[in-house]
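1. got a predicted structure plus its sequence, pasted below:
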Amino acid sequence: MTLPKTPSFRLDGKRALVAGASSGIGQACAVALAEAGAHVTLVARGTGKLNALKDEMTAQGMQVSVLPLDICDIAKTETAVADQGPYDILVNSAGLARHTPATDTTEPDYDAVTNLNVKGAYFLTRAIAKGLLIANKPGSLINISSQMAHVGAIDRAVYCGTKHAVEGFTKSMAIEWGPHQIRVNTICPTFIRTPLTEPTFSNPDRMKWINEKIKLGRIGEVEDIMGAVVFLASDAAALITGTSLLIDGGWTAD
């Protein structure tokens, strides 16, 4: 009898680009990929936090480089990715939320959130894929979406709309690039404890709502995302594309 062999979760020899890597979920994803053996390029707008993260990761034996970049600048992003690539793995964790009732949404807020969450994400994903197509290489492209890409919520009409859009273009890209063995997926977290989410957690009414919706009875930590991103990036997920991995504590189960 020949027993099946579990595909490797290791990422040795792979090059990964993580956007939004300076804090929160992006930082956790960068560490997870590097721990699994990938060389990780850290991307964010500023250099201070990126360099501090690079120094700490390098001190622990991880392979890391820094690429200061605003992914809303499409031309610069495409040039940088073409010059530095090809990358085998993309994790796009750059995102923005400005929560208000829909009747109070301002055009500048709508444009800012949409420009980063949809346009920036779309063209960054495309840029990484173009490098892989030119090099005739397979790859795994992961956009950090949200449970709000599958439900709605008060004060989050714009944010929900952008994340629904990410799910839509992810499926289309997965269909288009599947024959080239380029996989495109999303990770959809629930509320994760990060510096950006602390204002929500300090609001008793919001916490009551969150606790009622998360069936496992706790908010998420960045560590809850780390195993998922390594899985989707690795050969263990070789037949997974065009789908969403919900890490929501059961929020969307009903």
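-> Received it, and whenever you're ready, just let me know what you need.

2. alpha carbons only for contacts and neighbour counts from here, please
-> Will do.

3. and the closest residue to Cys29 other than its chain neighbours, which helix or strand is it part of?
-> Leaving aside its chain neighbours, Cys29 sits nearest to Met226 (5.6 Å; criterion: Cα to Cα, 6 or more residues apart in numbering). Using DSSP states H and E, Met226 sits in helix 223-233.

4. what helices and strands are in contact with that helix?
-> In terms of contacts (3 or more Cα pairs under 8 Å, 6 or more residues apart in numbering; DSSP states H and E), helix 223-233 is packed against helix 24-35, strand 139-144, strand 182-189, strand 244-247.

5. in a markdown table: these, plus distance to Cys160.
-> Converted to a markdown table, the helices and strands packed on helix 223-233 look like this (distance: least, Cα to Cα, whole Å):
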| stretch | distance to Cys160 |
| --- | --- |
| helix 24-35 | 18 |
| strand 139-144 | 13 |
| strand 182-189 | 12 |
| strand 244-247 | 15 |
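
6. between these, which gets nearest to Asp155?
-> Closest approach to Asp155 among the helices and strands packed on helix 223-233 (Cα to Cα): strand 182-189, 18.1 Å.

7. what helices and strands are in contact with that closest one?
-> Using 3+ Cα pairs under 8 Å, 6+ apart, strand 182-189 is in contact with strand 139-144, helix 157-177, helix 223-233, strand 244-247.

8. would you mark the buried spots in the helix or strand that comes right after that strand?
-> Downstream of strand 182-189, the first helix or strand assigned by DSSP H and E is helix 198-201. Residues Phe201 are the ones in helix 198-201 that count as buried (16 or more other Cα atoms under 10 Å).

9. now for the helix or strand that comes right after helix 198-201, which elements pack on it?
-> Counting by DSSP H and E, the element after helix 198-201 in chain order, helix or strand, is helix 204-213. Packing partners of helix 204-213 (3+ Cα pairs under 8 Å, 6+ apart): helix 198-201.

10. hold the first one in mind and look at this next one:
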Amino acid sequence: MDKFSLAGKRALVTGAGRGLGRATAEGLAAAGAKVALVSRTSAEIEEVAAAIGANAVACPGDISATAAIPGMLDEIEKKLGGAIDVVLHAAGVQHRQPAQDFDPAEWDRVINVNLTAPFLLSQQIGKRQIQRGMEGSHIFIGSLSSHISLPDVVAYTASKSGIYGLIRNLSTEWSRYGIRVNGIGPGYFRTKLTEAVFADPERQQQLMDRIPMQRFGDPEDLAGAAVFLASPAAGYVTGQLLMVDGGWIAS
């Protein structure tokens, strides 16, 4: 089981204050990694860091402020005590509106946070890893909408489809350097982004009827996938989007 250990690794997790980001950060830390928790909400990540303990450091920051990414990484590396081995992009936003009425400003916001910012963050981390001659693991959070369309979330679908393309392209370019790039595709999980769906009993039942495992995901269900993709156990795995969806896409 040593291949699943992340002892001695340094990881950065965005959106680490709640939901999927928190659960994956906790999983990486439990596997032995020292984890930098990144979020705009200082109080949330301070609480998560305290809950995790010595293997976590709170790093308040806004990844959507893309011009600040290089300086942010400098500070994170100082707090971690060295270079970043693993980055997991869990920060994300949502906006629900019919496509014909979709607000252009909301389109820009969703694309920036869900697609542009993760690319620019990985670009900077990947550049540093290549310059230092070190291996790495970049893990993006995709979605059911990386594969299929869902109503009233056109920007989100575009961003998560783009994430799958980004995974494939970065994997093709960076594999020669020992940098693996993969993704996790969650199904329906109870998080802040899905509040509107779970508030509608009829819609909730429609979704449950579509899930072969007959349950919604818990954020902790992603921890194993994150640890696997970050670890040496996945040493020959790259360019993949691992669906953690209760069987939705397969059915």
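-> Ah, there it is. The model shown is predicted, which means the values in this text are computed figures rather than measured ones.

11. and the TM-score between them?
-> Overlay of the two chains. TM-score (TM-score structural alignment, normalised by the length of the second structure): 0.94; 246 aligned residues with a Cα RMSD of 1.3 Å.

12. on that earlier part again, quick one: what's aligned to the residue nearest to Cys29 of the first structure in the second structure?
-> Aligned counterpart of Met226 of the first structure in the second structure: Ala223 (TM-score structural alignment).

13. neighbouring contacts of the helix holding Met226 of the first structure?
-> 9, 11, 25, 28-29, 32-33, 36, 89, 140-142, 185, 187, 189, 237, 240, 245, 247 (Cα atoms under 8 Å, 6 or more residues apart in numbering).

14. before we move on, the earlier item: how about the helices and strands packed on strand 182-189 of the first structure in JSON lines, adding mean neighbour count and distance to His150 of the first structure?
-> Shown next, in JSON lines, are those (neighbours: other Cα atoms under 10 Å; distance: least, Cα to Cα, whole Å):
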{"stretch": "strand 139-144", "mean neighbour count": "27", "distance to His150 of the first structure": "13"}
{"stretch": "helix 157-177", "mean neighbour count": "20", "distance to His150 of the first structure": "7"}
{"stretch": "helix 223-233", "mean neighbour count": "20", "distance to His150 of the first structure": "18"}
{"stretch": "strand 244-247", "mean neighbour count": "20", "distance to His150 of the first structure": "9"}
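
15. out of the ones you listed, flag the one nearest Ser202 of the first structure.
-> Of these, nearest to Ser202 of the first structure by Cα to Cα is helix 157-177, at 20.0 Å.

16. what's the closest one aligned against in the second structure?
-> Going by TM-score structural alignment: helix 157-177 of the first structure matches residues 154-174.

17. for the matching stretch, what is the distance to the chain centroid?
-> Centroid displacement of stretch 154-174 of the second structure relative to its chain, using Cα atoms, centre = their mean, to the nearest Å, is 12 Å.

18. repeat that for stretch 219-234 of the first structure.
-> Using Cα atoms, centre = their mean, the offset of stretch 219-234 of the first structure from its chain centre is 10 Å.

19. cool, stretch 247-254 of the first structure as well?
-> Distance, centroid of stretch 247-254 of the first structure to centroid of chain: 18 Å (Cα atoms, centre = their mean).

20. and what of stretch 41-52 of the first structure?
-> Relative to its chain's centre, stretch 41-52 of the first structure lies at 16 Å (Cα atoms, centre = their mean).

21. give me the stretch of the second structure that it matches.
-> Going by TM-score structural alignment: stretch 41-52 of the first structure matches residues 36-47.

22. next one: stretch 93-106 of the first structure
-> Stretch 93-106 of the first structure covers residues 90-103 of the second structure once aligned (TM-score structural alignment).

23. please apply the same query to stretch 242-251 of the first structure.
-> When the second structure is aligned by TM-score structural alignment, the counterpart of stretch 242-251 of the first structure is residues 239-248.

24. stretch 15-25 of the first structure now?
-> Stretch 15-25 of the first structure covers residues 10-20 of the second structure once aligned (TM-score structural alignment).

25. so Gly239 of the second structure belongs to a helix, correct?
-> No. With DSSP: H, G, I helix; E, B strand; the rest coil as the criterion, Gly239 of the second structure is assigned coil and is not in a helix.

26. that one - how many residues pack around it?
-> Around Gly239 of the second structure there are 20 other residues, counting by other Cα atoms under 10 Å.

27. state the distance from it to Asn182 of the second structure.
-> Using Cα to Cα, to the nearest Å, Gly239 of the second structure is found at 5 Å from Asn182 of the second structure.
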